[in-house]
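> After the sequence you'll find the predicted model.
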Amino acid sequence: MGWSPLIYTFVDGGEVPVPPDPALVRAVLEPHDVGDPRLTVGEDGTLAFWIRASDGSEAEVTADRHGILVSRPHAGAVFGIIAELVSRLGAVILDPGGSGVVCRAEELAHLPAGMREDAVVIEMTGEAVEAALTRPRHP
């Protein structure tokens, strides 16, 4: 896949996402990181991971004070890792490719008002995330 979903945490309908908890991001992603551990934390505090799931599917994940970018996720179990991260952060997934916002029911009320109507509410599992982000788009 050539697109990159974004993970953001919103609170109380605020328009600006809150920074992700770096310790939580590391706790979820480090066990799956196959990249160079010396490159995990950048000089500016940005976290970078190259994660691989048990089925060999992969994604590059970068987290900074604004949110998390998931670059080129492969189809497969890597979406389970992404779903775990999103759930534990109480976050949502923004798909710049067209499906809008994907979230659990718990996060729906925290979205900015303009995002709630078109949000896709799912159970946050790898299979549900992959289906919501990769389903065909209709104009």
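Okay, I see it. Numbers count the residues shown, from 1 in each chain.

> use CA for all of it now, contacts and neighbours both
Fine.

> I'd like to know how many residues surround Ser99.
Neighbours of Ser99 under the rule other CA atoms under 10 Å: 19.

> Please name the residues that touch it.
Residues counted as contacts of Ser99 (CA atoms under 8 Å, 6 or more residues apart in numbering) are Val120, Ala132, Leu133, Arg137.

> and if you look at Gly2?
Ser71, Arg72, Pro73.

> Put this next to the first one:
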Amino acid sequence: MSHELWIHKFAEGEPVAPDMDVIRAVLQPHSVSSRPPIVRDDGSMAIWIRADDGGDAELIASDSGILVDRPAGGQILGIIAELVTQLGAVIIDPRDGMFICRDEERAHLPAEFQQDAVVIEMTGPAVQDATTGPGRH
């Protein structure tokens, strides 16, 4: 993959800040030791993660959501799927604004996005299929 993904959490149609403690707990075991997490003055956090298969991604988390920059396919998407599940969040593919989520989170999306959301089992392979499958860029 050579694009970015966004992770956002919604409650009753409104965006809410993701839980930074959950983000740390899920991502810390995958943090690249040569580039430890950076916590900025504004409370945002940048962390570079790597999966066992060598895939990596940089994530920037803030109160408004999480940017996943250039996520590799494979196991890295399993880590992203776990993060999304633990946060109760959704993935947004900014190339076309597609919302990718579990059924539990679809009900919390703004009403105008609920019908067109792509509902998947939140696993690495399912995220890979939703973001790079047939008809995708």
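That came through, no problem. Predicted model, so just to flag it, every value in this text is computed and none were measured.

> Report the TM-score for the pair.
Once superposed, chain against chain, the TM-score is 0.93 (TM-score structural alignment, normalised by the length of structure 2); 135 aligned residues with a CA RMSD of 1.3 Å.

> quick one on the thing from earlier: which of the contacts of Gly2 of structure 1 are buried?
Neighbour counting by 16 or more other CA atoms under 10 Å classes Ser71, Pro73 among these as buried.

> the helices in structure 2, which residues?
20-27, 75-87, 103-106, 111-114, 124-132 (DSSP state H).

> So for Arg35 of structure 2, which of those sits nearest?
Nearest of these to Arg35 of structure 2, taken as CA to CA: helix 20-27 at 13.0 Å.

> Find me the equivalent region of that closest one in structure 1.
Using TM-score structural alignment, helix 20-27 of structure 2 corresponds to residues 22-29 of structure 1.

> List the buried residues of the matching stretch.
Here stretch 22-29 of structure 1 shows Val25, Arg26, Val28, Leu29 as buried, counting by 16+ other CA under 10 Å.

> hang on, isn't the third one packed against Glu84?
This points to Val28 of structure 1. Yes. Using CA atoms under 8 Å, Val28 of structure 1 is in contact with Glu84, at 7.4 Å.

> what about the strands in structure 2?
4-11, 14-16, 38-39, 45-50, 56-62, 65-69, 90-93, 98-101, 118-119 (DSSP state E).

> list the contacts for Ala59 of structure 1?
Ala59 of structure 1 neighbours (CA under 8 Å, 6+ apart): Trp50, Ile51, Arg52, Val70, Ser71, Arg72, Pro73, His74, Val78.

> Enumerate every residue touching the corresponding residue of structure 2 for the last one.
The criterion is TM-score structural alignment: under it, Val78 of structure 1 has Ile76 as its aligned partner in structure 2. For Ile76 of structure 2, the contacting residues are Arg50, Ala51, Gly55, Asp56, Ala57, Gly124, by CA under 8 Å, 6+ apart.

> Recalculate using a threshold of 6 Å.
By CA atoms under 6 Å, 6 or more residues apart in numbering, the contact set of Ile76 of structure 2 is Ala51, Gly55.

> any idea how far Ile7 of structure 1 lies from His32 of structure 1?
18 Å (CA to CA, to the nearest Å).

> what about those two, which has more around it?
Ile7 (25 against 18).

> The more buried one contacts Ile68, correct?
Yes. Judged on CA atoms under 6 Å, Ile7 of structure 1 makes contact with Ile68 at a distance of 4.9 Å.

> Look at Met1 of structure 1 and say how many residues are nearby.
Quick note: Met1 of structure 1 (other CA under 10 Å) scores 10 neighbours.

> Tell me how far it lies from Glu58 of structure 1.
Met1 of structure 1 is 11 Å from Glu58 of structure 1, by CA to CA.

> Now do the same for Gly126 of structure 1: its match in structure 2.
So, by TM-score structural alignment, Gly126 of structure 1 is matched to Gly124.

> and if you look at Ala105 of structure 1?
So Ala105 of structure 1 corresponds to Asp103, using TM-score structural alignment.
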